[in-house]
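1. Predicted model follows, preceded by the sequence.
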Amino acid sequence: MSFKIIVIGTSLGGLSALKKILINLPTDFLTPIAIVQHRHKDSGKTLQELLQEYTLLPIREVEDKEKILPGQIYLAPPDYHLLIEPDYFALSTDEPVSYARPSIDVLFESAADIYAEQVIGVILTGANEDGKQGLKKVKARGGITIVQEPTTAESSIMPKAAISAVAVDWIVSLSELAPLLVNLCHSIRK
């Protein structure tokens, strides 16, 4: 069995955390990655441009009904919830969840609903509790759950909330995260 998608949620401190992960992913990394980074609704494409400097894998902001393709990194656009449908993304302007739109919970719960045990959910640094419900659902549906070691997070609130809510599979530092994802996704493919 292979993984259909990796979902990553982060907030405060997320940019530097994401850079450290992306720079260590190989160019043949095929599992698509969808990222919710809490940011201001007027932030434009800067996040995409900043992160693209750290990886050769293509990074794009999701457009509604966009097909999920291998080897791509997808960003939730500012002020839209990002949802997973079978083989494509959907965008929503529903009410904020945990004061956030995009909400990590919304992405993770929709991924778990569609792909069940074929999802890897990752919670990184952040200053609120968004993501813990979504990670709980990923775990309940048989997916893999990974949380950044709180002592290594710029803001430990989000990782601590996830760890308190879910019996997570791995708690790792940022330097261990990319190798773990590669190992999980590549070892199953062989």
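-> Cool, the structure landed.
2. going forward, measure contacts between C-alpha atoms and count neighbours the same way
-> Will do.
3. Can you show me the strands along the chain?
-> Applying DSSP state E to the chain gives strands spanning 5-10, 33-37, 59-61, 73-75, 81-85, 88-92, 119-123, 144-148, 170-172.
4. most tightly surrounded among these?
-> Comparing the strands of the chain by mean neighbour count (mean count of other CA atoms under 10 Å), strand 119-123 comes out on top with a mean of 28.
5. what's that one in contact with?
-> With contacts defined as CA atoms under 8 Å, 6 or more residues apart in numbering, strand 119-123 is touched by 3-10, 108, 111-112, 131, 135, 138, 143-148, 158-159, 162.
6. how much space is there between the residue lying closest to Asp87 once chain neighbours are set aside and Ser11?
-> Spatially, and ignoring its direct neighbours in sequence, Asp87 is nearest to Ile68 (5.4 Å; CA to CA, 6 or more residues apart in numbering). Separation of Ile68 from Ser11 (CA to CA, to the nearest Å): 23 Å.
7. Got another one to weigh against that:
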Amino acid sequence: MTAHQPFEATAEDAYVVVAVASSAGGIHALSVLLGDLGEDLPVPVLVVQHLDPRHRTVIADVLARRTELQVKLAEEGERVLPGTVYVAPPDRHLLVGSDGVLALSNSALVHFVRPSADLLFESMAGAYGPQAIACVLTGTGVDGAMGVDAVKTRGGTVIAQDPQTAEFKSMPEAALGTGAVDFVLPLEEIAAVIRGLVETKRQ
């Protein structure tokens, strides 16, 4: 545990949301991570996976077969629920407000991508501050780096897949380059750390 996230944190500081970003190689990485989170995760999970907007996506169906959590494409105006995974639809930015309500946006691409992990992470940092966990998995490009810096600045916790274990290293390396990452972990260890974080603060 890092110094700014002590074990003795009170229940009022409990984590309330996890956001995960991935790109190339992400379907496999998300399958492993979500599959290991179990069925009773006490927080919602928001996912940005870069997808080809020209094709109908089946990512929610694919991931739902690999996890006990409920998985769905995020919808405008819906309120997040614990134990549910919300995936950004193709070609739409996903944002979350302090009231737990999701918003979808077709505003400009960020670092050539939409959805953008940076925008999701930044909205989550603004809404939840130290109650947020951001996680960057395999991917090309630098999406997520600005966002994890925002999460860290607001007191949240940042996890990155160890680039040496990532199918594509660019996104986790960019996150590490910010100096904002609290945990650098092999893919297979990330779910246990997330569960440990969200459960410890509830005791």
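-> Thanks, I have it. What you see is a predicted model, and the numbers here were worked out from it, not measured in a lab.
8. circling back: do you know which of the strands of the first structure lies nearest Ser103 of the first structure?
-> Comparison of the strands of the first structure against Ser103 of the first structure by CA to CA identifies strand 81-85 as nearest, at 5.9 Å.
9. which secondary structure elements does that closest one contact?
-> strand 88-92, helix 104-115 (3 or more CA pairs under 8 Å, 6 or more residues apart in numbering; DSSP states H and E).
10. Quick check: the aligned residue for Glu66 of the first structure in the second structure?
-> Here Glu66 of the first structure is matched to Glu78 in the second structure, going by TM-score structural alignment.
11. mind checking what His81 of the first structure lines up with in the second structure?
-> In the second structure, His81 of the first structure lands on His93 (TM-score structural alignment).
12. Check the gap between its match and Thr178 of the second structure for me.
-> 22 Å.
13. The strands of the first structure: which one's closest to Pro102 of the first structure?
-> Of the strands of the first structure, nearest to Pro102 of the first structure by CA to CA is strand 81-85, at 4.1 Å.
14. Compute the inter-axis angle for the closest one and strand 33-37.
-> The directions of strand 81-85 of the first structure and strand 33-37 differ by 160 degrees, with axes from the mean of the first three to the mean of the last three CA atoms, to 10 degrees as the criterion.
15. equivalent range in the first structure for stretch 167-186 of the second structure?
-> Using TM-score structural alignment, stretch 167-186 of the second structure pairs with 154-173 in the first structure.
16. Surely Thr27 of the first structure is in contact with Leu56?
-> Yes - using CA atoms under 8 Å, Thr27 of the first structure is in contact with Leu56, at 6.2 Å.
17. more neighbours, the two?
-> Leu56 (15 against 12; other CA atoms under 10 Å).
18. so what's the counterpart of that one in the second structure closest to, chain neighbours aside?
-> When the second structure is aligned by TM-score structural alignment, the residue opposite Leu56 of the first structure is Glu68. Once flanking residues are discounted, Glu68 of the second structure sits nearest to Glu39: 4.7 Å by CA to CA, 6+ apart.
19. cool, Val138 of the first structure as well?
-> Ala112 (4.9 Å).
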